[in-house]
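Engineer: Need the 3D shape of this:
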Amino acid sequence: MTAILIAEDEPRISSFVSKGLESAGYDTQIVEDGAEALRLAMTGDYGLLLLDVGLPTMDGFDVLASLRGQGSTLPVIMLTARTSTRDTVEGLDAGANDYIPKPFKFDELLARVRTRIRDSSTATAPMTVTHRDVTLDMLSRRAVASGREIDLSAREFALAEQFLRNPGKTLSREQLLSRVWGLDFDPGSNVVDVYVRYLRGKFGAERIETVRGAGYRWL
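Structural biologist: As a prediction, the model looks like this:
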């Protein structure tokens, strides 16, 4: 079970996030001080750090800079009430994997947590992903179906990768938006439907099933 470190000095927020993550199957630990957050994050006991910017002793940016300066690759999602583009850019440039402004919806936070943990766990994954007669080569970014090479854009390839890593599983539009489009996704967008149509046109409509009210499934 993945353990998540929550560095947040507002008890109402940390309690809300902790309970939600534990309900989703994660272990959590809350810390309210930046220096202590850094110490715990460096132990290697956690799979992800949720890092508030406004912490006592060391703010979130300093914690992150020190973490990366010591060579840690621990996934970090920054949480902050600061919503300016400059703050977002500063956080990402400092080495954050994601940046979520407050207030946020828990479902969105959970989706991003899952994405960052998945990205971290697949960093050493095999260089090819195969399901039946379809193979994706992660290094060359080539797709082959039934011996025929398929020309895919970067987004199409990323979407196909999500399906092939989860064959037979229903993936919601929200999951696909978060995993493929990341920070740029708009929950109200129909971009997933558009790109699923592109993939059906290239791989064959019979490979991707629409699960009404739930999402899509690669057969």
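Engineer: From now on I want contacts and neighbour counts done on CA atoms only, so please keep to that.
Structural biologist: OK.
Engineer: Count residues in the vicinity of Gly60, would you?
Structural biologist: For Gly60, the neighbour count with other Cα atoms under 10 Å is 27.
Engineer: Leu49 contacts Ile6, doesn't it?
Structural biologist: Yes - using Cα atoms under 8 Å, Leu49 and Ile6 qualify as a contacting pair, with a distance of 6.1 Å.
Engineer: burial of Ala154, as a residue count?
Structural biologist: Ala154 has 11 neighbours, counted by other Cα under 10 Å.
Engineer: For the comparison step, fold the sequence that follows:
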Amino acid sequence: MRLLLVEDDRLLADGLTRQLEKAGFSIDVTHTAREASLLGEQEEYRAVVLDLGLPDGNGLDVLRKWRASRVSWPVLILTARGDWQDKVNGLKAGADDYLAKPFQTEELIARLQAIVRRTDGRIHAVLKAGRFELDENRQCLTLDDGTERSLTGTEFRLLRCLMSRPGHVFSKEQLMEQLYNLNDTPSDNIIEAYIRRLRKLVGNETISTRRGQGYLFNDAD
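Structural biologist: Prediction:
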């Protein structure tokens, strides 16, 4: 799951990036309004954490520009401002949630996961598809016989992407975009390698290959 973090405090941004990656996110980081505007319109994200007080502009202006351009992914505003009017203005500009500094990283992660679930039309942190259940908090997979299997970070991100839309064909490029950030340089065959590893857990018939198109998760029981 790919996330954009817009935060001008580099120390805070570095710390958040480490914690968010542990929670299963792939993070692109920017410290300016200008770059945030460009990334938001050029890249595909599942969610955005947006600081309001940026050195070259106002985060609300960035948000308004995104929404005017029909960029629809969920946005959580992160700011040091505690005034209720800032919260109202942010929500009116198109934000989905609001968190004032200082905050606990656990709360930020929980709020992000919640707004992504709402976007997917889900309530719970357990993703169910066919005979399988994926626990997003514990990053583990429950098989049809009740056995639990722990997943690596990349295995978890890839399986979550596939299970979030059973029957939908994801191209290799789409999967790469959600698994890795702009600074990563994965090899060309990395997706195939992880697909093989996941098939050992869920079975070859559960993750199908559409030649020339991509991969899909078959949720048939």
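Engineer: TM-score them against each other, please.
Structural biologist: After superposition, the two chains reach a TM-score (TM-score structural alignment, normalised by the length of structure 1) of 0.56; 134 aligned residues with a Cα RMSD of 2.5 Å.
Engineer: Give me the common contacts of Leu49 and Ile6 of structure 1.
Structural biologist: Both Leu49 of structure 1 and Ile6 lack any common contact, where contact means Cα atoms under 8 Å, 6 or more residues apart in numbering.
Engineer: hmm, who's touching stretch 2-9 of structure 2?
Structural biologist: Contacts made with stretch 2-9 of structure 2 from outside it, assessed by Cα under 8 Å, 6+ apart, are listed as 13, 17, 25-33, 36, 44-51, 53-55, 177-181.
Engineer: PyMOL command for the buried members of those residues?
Structural biologist: Typed into PyMOL, the line below selects the buried ones among those, using 16 or more other Cα atoms under 10 Å:
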select buried, resi 13+17+25+26+27+28+29+30+31+32+33+36+44+45+46+47+48+49+50+51+53+54+177+178+179+180+181
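Engineer: Check the gap between the most centrally placed residue in structure 1 and Arg197 of structure 1 for me.
Structural biologist: In structure 1, the C-alpha closest to the average C-alpha coordinate belongs to Thr115, at a distance of 2.2 Å (Cα atoms, centre = their mean). Distance of Thr115 of structure 1 to Arg197 of structure 1, given as Cα to Cα, to the nearest Å: 23 Å.
Engineer: Next, count neighbours for the closest residue to Gly82 of structure 2 other than its chain neighbours.
Structural biologist: Counting by Cα to Cα, 6 or more residues apart in numbering, Ala100 is the residue found nearest to Gly82 of structure 2 once chain neighbours are left out, at 6.0 Å. Ala100 of structure 2: 16 surrounding residues under other Cα under 10 Å.
Engineer: is it true that Ala100 of structure 2 touches Arg81?
Structural biologist: Yes - counting by Cα under 8 Å, Ala100 of structure 2 sits close enough to Arg81 to count as a contact (6.4 Å).
Engineer: Okay, Leu50 of structure 1 and Thr210 of structure 1: tell me how far apart.
Structural biologist: Per Cα to Cα, Leu50 of structure 1 is found 34 Å from Thr210 of structure 1.
Engineer: meant to ask about Leu55 of structure 1, not that
Structural biologist: Distance, Leu55 of structure 1 to Thr210 of structure 1, by Cα to Cα: 45 Å.
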